[in-house]
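1. With the input below, show me the fold.
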Amino acid sequence: MAARSLTKFVFSKNSANLVKNACSAQNVRLFSAQANYEFIKVSKAGAKNNVGVITLNRPKALNALCNGLMTELSNALVEFEGDGSVGAIVITGSEKAFAAGADIKEMQNNTFAKNVSANFLEHWNKVARTYKPVIAAVNGYALGGGCELAMMCDIIYAGENAKFGQPEILIGTIPGAGGTQRLPRYVGKSKAMEIVLTGNQVNAQEAEKMGLAAKVFPADKLVDEAVKLGEKISANSQLIVKLAKESVNAAFETTLAQGLLFEKRLFHATFATKDRQEGMTAFVEKRPPNFTNE
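-> A predicted model of the protein is given here:
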């Protein structure tokens, strides 16, 4: 599918050639459903094959986020949610671009009425609604919808060459998939205003300093580091990880008093699980826990 993205406003036309797929680590095995996808690649990674990896794969469009890609991404997330062997999910792109933006050509002729009637971009929220932890491994450009996609994830790891931005203002519109809402929660009002109102990009080091990215790694090490993080998360009880994720997310949706009560009730609820009992017993007995997700 031919496409133009926000990237034509922010970097050279000669940047479409991508380097070797960053998700080609030796410990990655192809997921059984990969052949069903046109715009993404789906794999499993880690020593125990317990980390799902979704690689955005529209090289000629620098992974511009078309409707087909986002639909496939949602479907892949649903599959990984239903896979009991997977405890965490990594979303990545290429070393040149995580995702250079939304597909401008696809939306160029949309109208207000069409957007409202079709609830345009609504299905993009599946990433944020995924109950398993999702890690964004961002190399290269994460602009517009690409930056919004990264922010929908629970943790952002950035390659040293990563560039984040919301350049929608440069083409006469505003972010539509959370850019004006999630970015201030990451970096504060003043910095978010600067990024959104100017279209300026920030590099990986600045993104880490602002709190947008958790850590920065060499580009060729990024996906491996994200998978290692996924493995560490997957070693815990999936049931308890889900509760912990819900509790952290509640901090952005409630008052402090409401959030503290929600956290305390979830903490109390863990005492009804076998994994809480196993975890504490293993600690007392000085042995590794054997979680069963119950």
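
2. drop to CA atoms for contacts and neighbour counts, all remaining ones
-> Noted.

3. Assumed Ala137 was part of a helix.
-> No: applying DSSP: H, G, I helix; E, B strand; the rest coil, one finds Ala137 to be strand, outside a helix.

4. now do the same end-to-end measure for stretch 93-107.
-> The first and last residues of stretch 93-107 sit 22 Å apart, counting by Cα to Cα, to the nearest Å.

5. Alongside the first, I'd like the structure of this one:
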Amino acid sequence: MSGGAGYETLLVEERDDRVVVTLNRPRARNAINAAMVEELHAVCAGLERRPRLLLLTGAEGVFAAGADIQELLERGREEALAGINSRLFDRVARLPMPTVAAVDGYALGGGAELAYACDVRLAGESAVFGNPEPGLGILAAAGACWRLAELAGVSVAKQVLLGGRRLDAAEALRLGLVAEVVPDGELLGRAHRLLDRMARSAPGALRLTKLVLDARGPHPLADDLAQAILFESEEKRDRMRAFLDKGASS
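-> Okay, the predicted model is just below:
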């Protein structure tokens, strides 16, 4: 596996029937920043031109522990309306062929929303899903407010989004958020076996089945409008500065 193609935040392995993408900012716990968003768009463009299965995972035992808080602090109304993360995750969700997220360690905030955008999630035993955005003065506007409700039910979504509940691997399995829980060291092997099984199906049938399953409603417009308001709030700035200051002093 190698970065290749000029990628700085991803490791990308291309095979005949699949592309394996590893989020690779381990010093930032694979936080999703603008560079990673741009590079994931490039991956999506390639999969739109040449449809293949996609496997997403994270480097060094973490899927993605959120979006980059320093970048979020600087974003305002216009960036929220642009839907920087939501447009990417929607593009991932609309890829023509099935997508699988192999999640070990933290999948928080934007990391959780990226996993929610995939068709199937497998979890290592260390996996933890959560959306702590309200604690930073914003909302989970890149899909969690509707995808999580669809995946695990409105009650669970409210517990996570309003109550700050985090779901460990066992809870995620019980709630149907993930398809399977395996030891962390076996996660990628199990994910590839799932992709092997998918690859045995007719590609055209997979594409059309996914199109029919994924018919959607008005999102993400409502998410972006609400985020635009929150991005301008002083509370958001105060909370994010406090988060960054705490990290600098620890």
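
6. where's Arg87 of structure 2 relative to Ala228 of structure 2, distance?
-> Note on Arg87 of structure 2: its distance to Ala228 of structure 2, by Cα to Cα, is 15 Å.

7. Next: Ala144 of structure 2.
-> Shown here: Ala144 of structure 2 relative to Ala228 of structure 2, a distance of 16 Å by Cα to Cα.

8. ok, these two, which is more surrounded?
-> Ala144 (27 against 22; other Cα atoms under 10 Å).

9. Need the counterpart of that one in structure 1.
-> Aligned against structure 1 by TM-score structural alignment, Ala144 of structure 2 finds its counterpart in Gly179.

10. Check Arg200 of structure 2 too.
-> Structural alignment places Arg200 of structure 2 opposite Ala235 in structure 1 (criterion: TM-score structural alignment).

11. what's around that match, how many residues?
-> Burial measure for Ala235 of structure 1: 16 neighbouring residues, criterion other Cα under 10 Å.

12. again with the one 4 residues further on
-> Residue crowding around Leu239 of structure 1 was assessed by other Cα under 10 Å; the count is 18.

13. likewise Val19 of structure 2?
-> The burial metric for Val19 of structure 2, expressed as a neighbour count using other Cα under 10 Å, is 20.

14. didn't it look like it was pressed against Leu11?
-> No: assessed by Cα atoms under 8 Å, Val19 of structure 2 is found out of contact with Leu11, at 10.4 Å.

15. Mind jotting down where the helices sit in structure 2?
-> Secondary structure of structure 2 (DSSP state H): helices at 34-49, 69-74, 77-82, 84-93, 110-117, 149-152, 154-161, 169-174, 187-199, 203-213, 221-231, 234-249.

16. Turn those helices into CSV, including distance to Ala123 of structure 2.
-> As requested, the helices of structure 2 are arranged in CSV below (distance: least, Cα to Cα, whole Å):
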stretch, distance to Ala123 of structure 2
helix 34-49, 21
helix 69-74, 25
helix 77-82, 30
helix 84-93, 19
helix 110-117, 10
helix 149-152, 15
helix 154-161, 18
helix 169-174, 6
helix 187-199, 7
helix 203-213, 22
helix 221-231, 27
helix 234-249, 28
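
17. Quick check: chain neighbours aside, which residue is closest to the residue in structure 1 that Val212 of structure 2 lines up against?
-> Taking TM-score structural alignment for the superposition, Val212 of structure 2 sits opposite Ser247 in structure 1. The shortest distance from Ser247 of structure 1 to any residue other than its chain neighbours is 5.6 Å, reached at Glu263 (Cα to Cα, 6 or more residues apart in numbering).

18. what helix or strand is the one you found on?
-> Taking DSSP states H and E as the criterion, Glu263 of structure 1 maps to helix 256-270.

19. Against which helices or strands is that helix packed?
-> Applying 3 or more Cα pairs under 8 Å, 6 or more residues apart in numbering; DSSP states H and E, one finds that helix 256-270 of structure 1 contacts helix 238-250.

20. Give the buried residues for the helix it packs on.
-> 238-241, 243-244, 246-247, 250 (16 or more other Cα atoms under 10 Å).

21. so which of the residues you listed comes closest to Ala192 of structure 1?
-> Within those, the smallest distance to Ala192 of structure 1 is 21.4 Å, found for Ala250 (Cα to Cα).

22. any idea how far Leu256 of structure 1 is from the closest one?
-> Noted for Ala250 of structure 1: a distance of 9 Å to Leu256 of structure 1, by Cα to Cα.

23. and Leu261 of structure 1, how many neighbours does it have?
-> Neighbours of Leu261 of structure 1 (other Cα under 10 Å): 12.
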